[in-house]
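Peer 1: predicted structure and sequence below. I'll ask about it afterward.
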Amino acid sequence: MGVWQLLLVGLVMVLGLVGVLVPGVPGRWLVWAAMLWWSLHELSPAAWVLLVASTALLLVDQVVVWLLPPRRLRGTGITRRMAVFAGLGAVVGFVVLPVVGAIPGFIGGIYGTERLRLGGHGQAAASTREVMRAAGTSVLVELFACLVVAGAWLVAVLWT
């Protein structure tokens, strides 16, 4: 696979990760489609194993998100800025502490946004808990699964 195709696959994965944070964008499916495209062109046993594992992980992720309580976005104060900072926090956490760091990074991004908006620790912590109850958990679960898939792809590309 050429460098340009690898860059395009990586770009689609990044768009999928951003899409997880934007309502109405099929982020999970963009990440999976990028993995499918790469696997169909790579034609190695590792690529097929990653495709099967990614498919299974993303299907389990979808079931888990369906089982979580429905999102209650009204009245929680969730903004685009908060979603951006939460997503950036998850990505930074994922890089600093591979895989596991995405969770505290996501929550830290929400807390940081609320701390700037509200000014105090107590109010920011209470608001962060409310946001995580309302919508953060389902977004976090989906983002975490997509980060694992993208991270596995990146390791496979760098390994070969």
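Peer 2: Yep, that arrived.
Peer 1: C-alpha only now, for contacts and for neighbours.
Peer 2: Noted.
Peer 1: hey, where'd the helices end up in this structure?
Peer 2: 3-21, 27-42, 45-67, 80-96, 102-118, 121-131, 137-159 (DSSP state H).
Peer 1: below is an additional structure, to be compared with the one above:
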Amino acid sequence: MGVAQFLLIATVMLLGLFGVLVPGVPGTWLVWAAMLWWSLHERTDLAWILLASTTGLLLLTQVVVWQLPPRRFRGTGITRRTAAYAGAGAVLGFVLVPVVGAVPGFVGGIYLSERLRLGGHGQARASTRAVMRAAGTSVLVELFACLLIVGAWVGAVVAE
């Protein structure tokens, strides 16, 4: 696989991660499509195992998200800045404390954004809870699944 193709796959996966944070963008399916693209070009046992695992994980994720309350973005204080802080926190947490760090990083990013916006700890804490109840949990589930997939792909690429 050429460098250009590798960079395109990485870009689509990155867009998928950002897409999870944006309402209406099929971020999880962008990550899956990038994994499919990589698997079709690699054609190794590891590539097919990752594709099958990715498919299973994303289907399970969709079932879990469907069981959660519907996302309600309006009136909860969820801004683009909040989503950006939450996403950056999840990625940073995922890197610093592999896998499990994404959850506290995501919530911490929301808290930091709300603390900067509102000024006080009590208000930021209450706002963070409201955001997590309104949409944060379903976004976190999808983002966590996509981070696992991208992490597995990076591990597979490095192992080659």
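Peer 2: Yep, it's here. This is a predicted model, so every value here is computed, not measured.
Peer 1: if we can go back for a sec, so which of the helices of structure 1 gets nearest R74 of structure 1?
Peer 2: Checking the helices of structure 1 against R74 of structure 1 by C-alpha to C-alpha gives helix 121-131 as the closest, at 10.5 Å.
Peer 1: so which bits of the closest one are buried?
Peer 2: Within helix 121-131 of structure 1, the residues that qualify as buried by neighbour count (16 or more other C-alpha atoms under 10 Å) are A124, A125, S127, T128, V131.
Peer 1: do the same with stretch 61-69 of structure 1
Peer 2: Within stretch 61-69 of structure 1, the residues scored as buried using 16+ other C-alpha under 10 Å are D61, Q62, V65.
Peer 1: next up, the contacts around the second one.
Peer 2: To tie it back to what came earlier, the one meant is Q62 of structure 1. Residues near Q62 of structure 1 by C-alpha atoms under 8 Å, 6 or more residues apart in numbering: E142.
Peer 1: what's the spacing between it and L43 of structure 1?
Peer 2: Applying C-alpha to C-alpha, to the nearest Å, the value for Q62 of structure 1 to L43 of structure 1 is 27 Å.
Peer 1: which residues does A124 of structure 2 contact?
Peer 2: The neighbourhood of A124 of structure 2, defined by C-alpha under 8 Å, 6+ apart, consists of Y111, L112, E114, R115, L118.
Peer 1: which one of the residues you listed sits closest to V100 of structure 2?
Peer 2: Y111 (17.9 Å).
Peer 1: wait, that closest one sits on Q123?
Peer 2: No. In this structure, Y111 of structure 2 is not within contact of Q123 by C-alpha atoms under 8 Å, at 9.8 Å.
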